[in-house]
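Trainee: Output the structure for:
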Amino acid sequence: MLTVGVNVHENILSFGHEERSALLQRVSAGGLDHVCVADHVSFHGGAGFDGMVAAAAALAGADKLSVLIGIYQLALRHPMTVARQLSSLAQIGPGRIVFGVGAGGDDRSEVSNCGVDPATRGRRLNESLGILNALFTGNVVDHDGEFFRLDRAQILPEPTPRIPIVIGGSSPAAVRRTAASGDGWLAIFCSARRFTATVTDIKAEADRIGRDAPDWYGLNVWCGLDDDPGAARAVLADRMESLYRLPFEKFSRLAPAGTPDDVANFLLPYVEAGCRHFTLVAAATSWQRGIDHAAEVKSRLVKLSHG
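Mentor: Predicted structure coming up:
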């Protein structure tokens, strides 16, 4: 099944109640499958958005939409408190959460200011994932590791159904992490060729360690959407340069801009590579048009993928 959602992290927390409700209703009415919320503690000078808080707002504001938290900076938090937050979210929206995690590190000061050595964040994430998976069972957990020690720790109620954990990144470490601890893989800034290769590598690594290969493969993709391709590129470049503080040309090969047809055609090779879950980080002249155009992308992509 092909699912398409839209990233709402810039609006879900800043909107008032009525406008937030209108946003979520528009997503549902457009036939989109989920919303995505991002997470940063303090990115490039203080920008940020708490993924758990945003997910709670989205789950409480829509009865059927699923919420992808991605990518959550798990390495910067304690897994015990994260497990508690996820348990609480599962009570608000059981079966409607996918938890995406990554090692972070794009802004080293964000990591170090959270009391984490940037050089150890990958190992810390691996340990956190093992703890989360254990706590998700509802059983008592004892753990004595490099970064965390738990003595008869337990989180009840355990998330039911279990919350899928999907791993972000395309490095060899992310491949190993997905095969060993993840329920799926979530890509961003990834070519279709790289996507194909990474899926193959994950399945090979899972087979090597004797674990069933994950079956959830997704892509978060920045895109500019407008009936005028030039306007789409301009609004996308402005958004990305403001956030990342880099020239748009650094991203343009992997961040399509154009009409919904243009973006759907860009995404089709990813479907052929095995991607089944798309999240559009849609840049448009208004949030309403962003959602409407994203819904058009879904409609066209579903038709294209069925031949």
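
Trainee: alpha carbons only for contacts and neighbour counts from here, please
Mentor: Noted.

Trainee: Buried ones in stretch 288-295, by neighbour count?
Mentor: 290-295 (16 or more other C-alpha atoms under 10 Å).

Trainee: Any idea how far it is from the middle of the chain?
Mentor: 19 Å (C-alpha atoms, centre = their mean, to the nearest Å).

Trainee: and for it, what are the contacting residues?
Mentor: Residues outside stretch 288-295 that contact it (C-alpha atoms under 8 Å, 6 or more residues apart in numbering): 5-6, 23, 26-27, 30-32, 225-226, 260, 280, 282-284.

Trainee: In stretch 95-108, which residues are buried?
Mentor: Of the residues in stretch 95-108, those buried (16+ other C-alpha under 10 Å) are 95-105.

Trainee: neighbours around the residue nearest to R96 when sequence neighbours are not counted, how many?
Mentor: Once flanking residues are discounted, R96 sits nearest to S66: 4.3 Å by C-alpha to C-alpha, 6 or more residues apart in numbering. For S66, the neighbour count with other C-alpha atoms under 10 Å is 22.

Trainee: One more, so I can put them side by side:
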Amino acid sequence: MVKFSVGVAMTPLDQLPELARAAEECGYSSIALPDSLFFMEKQTVDYPYTPDGSRMWTEDTPWVDPLIAAAAMGAVTSTIGFYTQVLKLGSRNPVLLARQVGSVANLTGNRFGFGVGIGWAPEEFEWCGAPYAGRGKRVDEMIEVIKLILGGGMVEHHGQYFDFDRLQMSPAPSKPVPFYIGGHTDVALRRAARVGDGWTSAMIKFDDLTAVIDRLRVLRAEYGRSDLPFEIQVVSVDRFGSSGYAELADAGVTDIIVVPWIFDGHGFDSPLEAKLESLHRFADKYIHGKDAV
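Mentor: Below is the predicted model:
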């Protein structure tokens, strides 16, 4: 059966704990946590997931660090999962991130998945002290470093971009942290097929989605990973309702990311009570009810 996760992008921060408790009570699988470092007054490149390249938020839109959000929501829940969707990896340091990811995994009892992307804005790289050039190869090495450290024990790494002698971070997570790779380009799909435990989408149309899933199947076979579990986490923009969700599931989607209050005509900044009602209404119909997928 397909899973449903709740997307909480652009949600007021004080609503997050109660939304997490309600989502767990309703039977949602996970909370999908977005990432935005800051709002630069002037953007030098187009945002890749809107038709005109503009951002869907303003300088006053609320954002929270997704790792801190996962720890805070994990503290008031016991079963629901959390994953970043996606954390912009390229502007960060992998050794520091390994400490943070390992901490969240331990504090939530292995209820955390690490969804990662490169990042789209040169300013996020440069103003955080990371190079924008060569970002793809650098991120590949970052994933290698983080996985190495999270695996536990005394480890060392001597690569093109990062170099350190033997070190250990304790405690290591008692289970491997799943890595979900974002991005719609062929390079990103290759990364997901090669090192990921799943692929996670931005907003996507069904026809584009089926092409991506077909491509991932081919690539995973090339890398000899066809038999391993693999999540397909999707934000669909043109398939909704019981028939639409069934279509997504039949196409190979394992996790549908939804924002129930948007479906009910409420905004991202709507009152908490309206959002709680929407969470329950959606779950009653599509998770537990006659229209369950």
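
Trainee: ok so, going back, compute the distance between the aligned residue in the second structure for the residue nearest to R96 of the first structure and D163 of the second structure, please.
Mentor: Under the alignment by TM-score structural alignment, S66 of the first structure pairs with G81 in the second structure. G81 of the second structure is 33 Å from D163 of the second structure, where distance means C-alpha to C-alpha, to the nearest Å.

Trainee: Am I right that R176 of the first structure is in a helix?
Mentor: Yes: R176 of the first structure: assigned to a helix according to DSSP: H, G, I helix; E, B strand; the rest coil.

Trainee: Who are the contact partners of the residue nearest to R96 of the first structure?
Mentor: Each residue near S66 of the first structure by C-alpha under 8 Å, 6+ apart is listed here: 33-35, 59, 95-98.

Trainee: repeat for G153 of the second structure
Mentor: Taking C-alpha under 8 Å, 6+ apart, one finds 168-169, 172 in contact with G153 of the second structure.

Trainee: now do E231 of the second structure
Mentor: Counted by C-alpha under 8 Å, 6+ apart, E231 of the second structure has contacts 180, 197-200, 253-255.

Trainee: From the residues you listed, pick the one nearest Q15 of the second structure.
Mentor: The shortest gap between Q15 of the second structure and any of the contacts of E231 of the second structure belongs to D255, at 23.2 Å (C-alpha to C-alpha).

Trainee: Quick check: the gap between the closest one and A20 of the second structure.
Mentor: With C-alpha to C-alpha as the criterion, D255 of the second structure and A20 of the second structure are 17 Å apart.

Trainee: G152 of the second structure -> the first structure?
Mentor: Looks like G152 of the second structure aligns to G138 there (TM-score structural alignment).

Trainee: Could you give the number of residues near its match?
Mentor: By the criterion of other C-alpha under 10 Å, G138 of the first structure has 17 neighbours.

Trainee: With A69 of the second structure instead?
Mentor: By other C-alpha under 10 Å, neighbour count at A69 of the second structure equals 20.

Trainee: now V67 of the first structure
Mentor: As a burial measure, V67 of the first structure scores 26 neighbours (other C-alpha under 10 Å).

Trainee: Mind telling me what element it is part of?
Mentor: strand 66-72 (DSSP states H and E).

Trainee: Show where the next helix-or-strand element following that strand falls in the second structure, residue numbers please.
Mentor: Next helix or strand after strand 66-72 of the first structure toward the C-terminus (DSSP H and E): helix 79-92. Alignment of helix 79-92 of the first structure against the second structure: residues 94-107, by TM-score structural alignment.

Trainee: Check the mean deviation of the matching stretch from the first structure.
Mentor: On superposition with the first structure, the mean distance recorded for stretch 94-107 of the second structure (mean C-alpha distance after the TM-score superposition for the first structure) is 1.1 Å.

Trainee: Not counting that stretch itself, show me its contacts.
Mentor: Against stretch 94-107 of the second structure from outside (C-alpha under 8 Å, 6+ apart): 67-68, 70-71, 74-75, 111-112, 114, 142-143, 145-147, 149-150, 169, 171-174, 177.
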